[in-house]
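Novice: no sequence on this one, just coordinates:
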């Protein structure tokens, strides 16, 4: 998104994660583990309640590698999307982590490096986060919670953390209703451009002929002067995994 009174940071709460179940790219390989890919088209790239494309569509996709070893698995991948900042038009993220599950309880510890090729290095757009999370599936619903921490956030705005939670409720056999809420805290609000804020959203998703389809609404508690048209956004996304 273009920078007005504040700088916008990338990546999704909605639309970045492929909704379709990933399948191996190849069935037989000399390399242990599984490779997969995903691609999606979304009407708006929204990250933590804020549009990253100026309310314009985004084409997104990535490649992932996963290796299971008993009760846990390691994974790594790369993901990219177009963005609309005054000094950057693409975002490329690199990530790796380990996670597992015990009965209905799941856990994950990941590291993510967000980059913006083509942006002036003096702007300090690139940043790193560590992201632990947990989840529990009750059957009739699944809940999750996590914390993303950065020692030096987007735009050289100091250390920052994002606490978040989510809930997924199956609606019959074909639909899932999801809700999210998060709180973004930043050390240097002046460098970032807004106060600390809360974001929240709701979405409905399904799978048709191997394609994931979702529609959702997200917003923040930022004032109109701070968020302009980048908050309070409805979006739809179509995705496919291979």
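Specialist: Arrived safely, thanks for sending. What you see is a predicted model; the values in this text were computed from it and never measured. Numbers count the residues shown, from 1 in each chain.
Novice: okay, CA-based contacts and neighbour counts for the rest of this
Specialist: Will do.
Novice: where do the helices sit along this protein?
Specialist: Under the criterion DSSP state H, helices of the chain are mapped to 189-192, 224-227.
Novice: okay, now residue 201: neighbour count?
Specialist: For residue 201, the neighbour count with other Cα atoms under 10 Å is 22.
Novice: could you do the one 10 residues further on as well?
Specialist: Burial measure for residue 211: 16 neighbouring residues, criterion other Cα under 10 Å.
Novice: one more structure, for comparison:
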């Protein structure tokens, strides 16, 4: 009887061990329905709003916000439209930039493309003729801005660009990009504009930063802005039908730290545009640096709107499908 009991116990234990080794067929969870819609949105505060090496806020702090609905046709094709606003300080007294854009983002393996149209609107502008008693250049009835006698700028600076971008992601830590933008009338000046740049981004491996949830990356951009000749609004005695805007190089490099939806970006930006030509291109209302005569700036007052500077930017970026769940 004792032998039978021991044997029965051994069989029971052995049977339990064998059962644990058998594969268990799990009940498959239902696949969630694919929702192609998403919305990206966010905002930022920055010490200076810089666009292609040139301050848009007179070296003052600026705030921005954006809203971008997206439609994912599939995992490799996204359609989108969006709008953003930035606070600015322009020579024509415009205080805000309103952007409206849209396009398509196809992906092919490690290559991500972005093709679209971007419109830049600057409401609230006022025309300025530049020199009292001179030839009137502002349209009759347009609001006139008070300012220095040498500043000449249109009421409406709104324009649009067509663009194409490509980003090559080598791995989780390194990516290269190239960008191309074209407009038939840069800042509504009548001068065509073409901007091309290359970018690079190096992301720190997560193991370097431990379990804090903080991420970090280095990024840089080198670009060139080509510009054509303006219409007759910006004429001078030496160029009565318009001035040939100078083309210039621009570059920036910075380090950024991320935590959840937040990014702190610290960046250095610069151009090779001299102070005299900077004043001519921007019509800077505070161009007060003498001795900067150029072919398109005969008065010789230069501007620091295009020089070297550091920028700090704190931003938050969210998406409805991930950040708000």
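Specialist: On my side now, so go ahead. Small disclaimer: the values here were computed from a predicted structure and weren't measured.
Novice: circling back to that earlier point, would you list the helices of the first structure in CSV and tack on mean neighbour count and distance to residue 57 of the first structure?
Specialist: Below are those laid out as CSV (neighbours: other Cα atoms under 10 Å; distance: least, Cα to Cα, whole Å):
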stretch, mean neighbour count, distance to residue 57 of the first structure
helix 189-192, 16, 24
helix 224-227, 15, 19
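Novice: would you list these in CSV and tack on distance to residue 176 of the first structure?
Specialist: Converted to CSV, those look like this (distance: least, Cα to Cα, whole Å):
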stretch, distance to residue 176 of the first structure
helix 189-192, 35
helix 224-227, 29
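Novice: for the first structure, which segments are assigned as strands?
Specialist: 34-42, 46-47, 50-51, 58-69, 72-82, 90-102, 105-115, 127-137, 142-150, 160-171, 175-186, 197-208, 211-220, 233-241 (DSSP state E).
Novice: residues in the second structure matched by the third one, start to end?
Specialist: In other words, strand 50-51 of the first structure. Under TM-score structural alignment, the match for strand 50-51 of the first structure in the second structure covers residues 54-55.
Novice: how far apart are the matching stretch and its match in the first structure?
Specialist: If you overlay the two and look at stretch 54-55 of the second structure, the average distance to its match in the first structure is 0.8 Å (mean Cα distance after the TM-score superposition for the first structure).
Novice: what's next to that stretch, contact-wise?
Specialist: Stretch 54-55 of the second structure is contacted by residues 48, 49, 271, 305, 306, 307 when judged by Cα atoms under 8 Å, 6 or more residues apart in numbering.
Novice: was I right about the second one contacting residue 57?
Specialist: Yes: using Cα atoms under 8 Å, residue 49 of the second structure is in contact with residue 57, at 5.6 Å.
Novice: residues bridging contact with these two, i.e. touching both?
Specialist: Common neighbours of residue 49 of the second structure and residue 57 (Cα under 8 Å, 6+ apart) are residue 88.
Novice: looking at these two, which is more packed in?
Specialist: Neighbours were tallied for residue 49 of the second structure and for residue 57 using other Cα under 10 Å; the higher tally belongs to residue 49 (25 against 22).
Novice: who's in contact with the more buried one?
Specialist: By Cα under 8 Å, 6+ apart, residue 49 of the second structure lies in contact with 55, 56, 57, 59, 60, 61, 62, 88.
Novice: what's the match for the last one in the first structure?
Specialist: The reference is to residue 88 of the second structure. Per TM-score structural alignment, residue 88 of the second structure is aligned with residue 83.
Novice: that match: how many residues sit nearby?
Specialist: Around residue 83 of the first structure there are 27 other residues, counting by other Cα under 10 Å.
Novice: settle this for me: it is touching residue 59, isn't it.
Specialist: No: Residue 83 of the first structure lies out of contact with residue 59 (Cα under 8 Å); the separation is 9.5 Å.
Novice: on that earlier part again, and the match of strand 50-51 of the first structure, how far out from the chain middle?
Specialist: In this view, stretch 54-55 of the second structure has its centroid 14 Å away from the chain centroid, taken as Cα atoms, centre = their mean, to the nearest Å.
Novice: residue 76 of the first structure: how many residues sit nearby?
Specialist: Look at residue 76 of the first structure: counted by other Cα under 10 Å, it has 18 neighbours.
Novice: ok so, going back, out of the strands of the first structure, deepest packed?
Specialist: Greatest average neighbour count among these goes to strand 50-51 (a mean of 30), per mean count of other Cα atoms under 10 Å.
Novice: excluding its backbone neighbours, what's nearest the counterpart of residue 183 of the second structure in the first structure?
Specialist: Residue pairing (TM-score structural alignment): residue 183 of the second structure is matched to residue 150 of the first structure. Leaving aside its sequence neighbours, residue 150 of the first structure sits nearest to residue 129 (Cα to Cα, 6 or more residues apart in numbering; 4.4 Å).
Novice: again, but for residue 32 of the first structure
Specialist: residue 67 (6.9 Å).
Novice: wait, the one you found sits on residue 96?
Specialist: No: with contact defined as Cα under 8 Å, residue 67 of the first structure and residue 96 do not form a contacting pair (11.6 Å).
Novice: what do those two both touch?
Specialist: Residues touching both residue 67 of the first structure and residue 96 (Cα under 8 Å, 6+ apart): 74, 75.
Novice: distance of residue 216 of the first structure from residue 139 of the first structure?
Specialist: Distance from residue 216 of the first structure to residue 139 of the first structure, counting by Cα to Cα, to the nearest Å: 23 Å.
Novice: sorry, slip of the keys, the one I care about is residue 210 of the first structure.
Specialist: 23 Å.
Novice: okay, these two: which has more neighbours?
Specialist: Each of residue 210 of the first structure and residue 139 has its neighbours counted (other Cα under 10 Å); residue 210 has more, 14 against 9.
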